[in-house]
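**Student:** Sequence and predicted structure are below.
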Amino acid sequence: MTRFHWTCESTDGAARAGTLHTAHGPVATPTFMPVGTVGTVKAMTMDAVRSTGAGIVLGNTYHLMLRPGAERVRALGGLHRFMDWPGPILTDSGGFQVMSLGALRRLDQDGVTFRSHIDGSEHRLTPERSTAIQHALDATITMCFDECPALPAPPEAIAASMRLSMRWAARSREAYVQREGYGQFGIVQGGTEPELRAESIKALTDVGFEGYAIGGLAVGEGQALMFATLEATTPLMPQDKPRYLMGVGTPDDLLGGVMRGVDMFDCVMPTRAGRTARAYTERGTLNLRNARHAADARPISPHCDCLACTRHGRAYLHHLFRANEILGPMLLTWHNIAYYQRLMRQMREAIGTGTLQSLADILRAGWEASDWTEDEMPQPAIPLAP
């Protein structure tokens, strides 16, 4: 069996490129994890996800405990077999989803009692229960149970929440079952307060985890403040452990996170955008519902090798969305995940050659530019049926 660990292979400023070694295979970092909340990356087969180069996916404790249930997944061979993903899986603890339920949940020092958004049935999550559910799912990476307050919030409320999360982190660790090649991550909290972030890191490293996540960001504070918080946080985190920024984000968020020392990301943005006709490209975001694409035979991007770009033009994708055909969201989600994975590969390569800042300048100039002109972008070579 492979020992769960992360190895650094190159650096460029604060950015790191390396490999996460797990029981379910290696993952090149920096990496983006497609979100498979309920055991599926929305609108994609797992073969399609694999084709994009994704090395690890994310599932969610809250949703899977409600439907179909962790014990059923265990009985069916675990989440890897259940969803046809033999590679590594990280499971979010459910803390964020429970905290977002508002009036449907009740928080105390021991855990959270809440009502299902599906049928109103009552459930309870504690650090011990969340950890046990993730074990039953056979998560390669288990997240400790935490509270994630929305920002902005008073410093005293953020401090109280962070310290509760640290107590829950210690209980999550005590409940965690050590297995070769598996790991558990602690979650750094503290809002945008550097002193609270430092206190949280100290508490978590005293407990000891296989990796460390940064939670409580991208919850309303804005990108500039998120980046400033990362700059104050990542230098204090263990240098030999993977760092995961939870729930982030746009392509520019990923770039900024990598440049500030983050190794792992997840976000629903590329799949959600794919379902709403938005395509991420090297020239910003395209809305395929826009009438200007109705007669455009060109691919979304000349640099993409996904099925949407190699076999179809913008006009066809525009037609699918206007006709409310499910194939439109499927193809565009595939494209967006492929774009995110290509972006991560570009950053890994640039870190290895010490050219990340040059890549960042090129990427940001492209995102701010307009769409490709006819001269810049070749027509797709799509063979016609005889």
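**Tutor:** Yep, that arrived.
**Student:** C-alpha from now on. contacts and neighbour counts both.
**Tutor:** Will do.
**Student:** List the contacts of residue 35.
**Tutor:** 41, 57-59, 266-268 (CA atoms under 8 Å, 6 or more residues apart in numbering).
**Student:** Show me these that map onto strands.
**Tutor:** 57-59, 266 (DSSP state E).
**Student:** Please identify which two of those are farthest apart in space.
**Tutor:** 59 and 266 (10.6 Å; CA to CA).
**Student:** Neighbour count: the two, which is higher?
**Tutor:** residue 59 (26 against 21; other CA atoms under 10 Å).
**Student:** Check it against this one:
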Amino acid sequence: MNPAFRFTLEARDGRARSGRLATTRGEIRTPAFMPVGTAATVKAMLPESVAATGADILLGNTYHLMLRPGAEQIAALGGLHRFMNWGGPILTDSGGYQVMSLTDLRKMTEDGVRFRSHIDGSEHWLTPERSMEIQRLLGSDIVMAFDECTPFPCTREQAAASMRLSMRWAERSKAAFGAPERQALFGIQQGSTHPALRQESADRLREIGFDGYAIGGLAVGEGQAVMFEVLDFAPDMLPEDRPRYLMGVGKPADLLGAVARGVDMFDCVLPTRSGRTGQAFTRRGVVNIKNARHAADPRPLDADCTCPACAGYSRAYLHHVFKAGEIVSSMLLSWHNLHYYQELMAGIRRAIGAGGLAGFAEATQARWAAGDIAPL
């Protein structure tokens, strides 16, 4: 393991773990939720605002940054941290998921993927080696191995072939990564919903050796019940002493369930995307601020929340600026949602430390189920 990258487990509660992940740019408290900064920005948020929500780490997107403005340009400007004015740790995905989603614009071979940009149609070639080079140029703290995100549904044969290709790419990623002083490399477990394939993938990743391990191929349409079935066995196949990262997840209930099954890190666009569409996550469940019932409501979105949207503005105002299409609507609701996610993760960490995660989860889910406050 990279000596500059240390993972310390501090408490356990069943399969749930809490701890700290040390990087050269600061500590990450786990379980951790990473806001998504796709194109070197968390949408509708300033970096200082993201930090104020309690986030320790952000995610950047290799695919989008390689296309615009380009990894070489970002490197020439001092790297991704300086470019986007974020001093804390950054994790970059490998670009594999986005490229695989370009079904009509890409051609995949053993060597890598040739694809056309969704922006201007220009042709690009992405391989494990090029993905490592791009992430080195970006200067991220955590680098993801290049993989194919196995689609769902698929046959067992398709899942096996996809997983084994990803494992060959994982070996090439590790070789190309080398031994940089400031960066850590995570491998990605694949295998769809099949325990034997997940185990084969985990065994191969252990042989190659990584600083951390991700669980890939979930949150791709399988639904929460199936995802939890896979998480009932997949995390325990990965090394106990390394962080476990569930990619692309999820809703608050997904986070609770995944933490209870041994996951340490998460990312998802949902808090900011939902904020831009007028949806807020609160202690009393999801609130759709666009609904007419909020138009004359002077109460805050969540009376127990200390974010700027709740501390300074009424539901009536939030409803008004959303309906009027004002930019401040996206800013305030995105801030609120990210704040809520970070408060949820902090509550989870405290509950694990106290040995009370089950009770915390039960009480949290009961408040969600009770629903929003009654209309005036």
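**Tutor:** Now that the structure is in, tell me what you want to look at. Remember, predicted model here, so these are calculated numbers, not experimental data.
**Student:** circling back: run the contacts of residue 35 of the first structure past the second structure and keep the common ones.
**Tutor:** Shared contacts between this structure and the second structure among the contacts of residue 35 of the first structure (both residues aligned by TM-score structural alignment, their matches' CA atoms under 8 Å) comprise 41, 57-59, 266-268.
**Student:** For residue 83 of the first structure, which non-adjacent residue is spatially closest?
**Tutor:** Spatial nearest neighbour of residue 83 of the first structure, chain neighbours left out: residue 39 (5.6 Å); criterion: CA to CA, 6 or more residues apart in numbering.
**Student:** From residue 141 of the first structure, how far off is that neighbour?
**Tutor:** 15 Å (CA to CA, to the nearest Å).
**Student:** do the same with residue 234 of the first structure
**Tutor:** 20 Å.
**Student:** Please identify which of the contacts of residue 35 of the first structure is nearest to residue 285 of the first structure.
**Tutor:** Closest to residue 285 of the first structure, out of all of the contacts of residue 35 of the first structure and judged by CA to CA, is residue 268, at 15.6 Å.
**Student:** Next one: the residue lying closest to the closest one once chain neighbours are set aside from residue 6 of the first structure, what distance?
**Tutor:** Computed as CA to CA, 6+ apart, the closest residue to residue 268 of the first structure that is not its neighbour in sequence is residue 35, at 6.0 Å. In this structure, residue 35 of the first structure and residue 6 of the first structure are 22 Å apart, going by CA to CA.
**Student:** With residue 99 of the first structure instead?
**Tutor:** 31 Å.
**Student:** Ok, residue 54 of the first structure next?
**Tutor:** 17 Å.
**Student:** now residue 303 of the first structure
**Tutor:** Distance from residue 303 of the first structure to residue 6 of the first structure, by CA to CA: 31 Å.
**Student:** Please apply the same query to residue 215 of the first structure.
**Tutor:** In terms of CA to CA, residue 215 of the first structure sits 20 Å off from residue 6 of the first structure.
**Student:** and if you look at residue 223 of the first structure?
**Tutor:** Distance from residue 223 of the first structure to residue 6 of the first structure, by CA to CA: 28 Å.
**Student:** And for residue 70 of the first structure?
**Tutor:** From residue 70 of the first structure to residue 6 of the first structure the distance is 28 Å (CA to CA).
**Student:** and what of residue 91 of the first structure?
**Tutor:** 18 Å.
**Student:** the more surrounded of the two?
**Tutor:** Counting neighbours by other CA under 10 Å for residue 91 of the first structure and for residue 6 shows that residue 91 has the greater number, 28 against 22.
**Student:** ok, now which ones touch residue 287 of the second structure?
**Tutor:** Counted by CA under 8 Å, 6+ apart, residue 287 of the second structure has contacts 279-281, 372.
**Student:** how about the strands of the stretch 1-150 of the second structure, start to end?
**Tutor:** Residue ranges of the strands in the stretch 1-150 of the second structure, as given by DSSP state E, counting those that start in this stretch, are 6-13, 16-23, 26-30, 32-37, 58-60, 90-92, 106-108, 113-116, 123-126, 142-144.
**Student:** Dump those strands into TSV; add distance to residue 250 of the second structure as well.
**Tutor:** Shown next, in TSV, are the strands of the stretch 1-150 of the second structure (distance: least, CA to CA, whole Å):
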stretch	distance to residue 250 of the second structure
strand 6-13	21
strand 16-23	17
strand 26-30	16
strand 32-37	9
strand 58-60	14
strand 90-92	17
strand 106-108	27
strand 113-116	27
strand 123-126	27
strand 142-144	19
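**Student:** Residue 150 of the second structure: which of those strands is closest?
**Tutor:** Per CA to CA, nearest to residue 150 of the second structure of those: strand 106-108, 13.1 Å.
**Student:** Please spell out which residues along the closest one are buried.
**Tutor:** For strand 106-108 of the second structure, the neighbour count (16 or more other CA atoms under 10 Å) marks 106, 108 as buried.
**Student:** next one: stretch 243-263 of the second structure
**Tutor:** Buried, per 16+ other CA under 10 Å, within stretch 243-263 of the second structure: 243-250, 252, 254-263.
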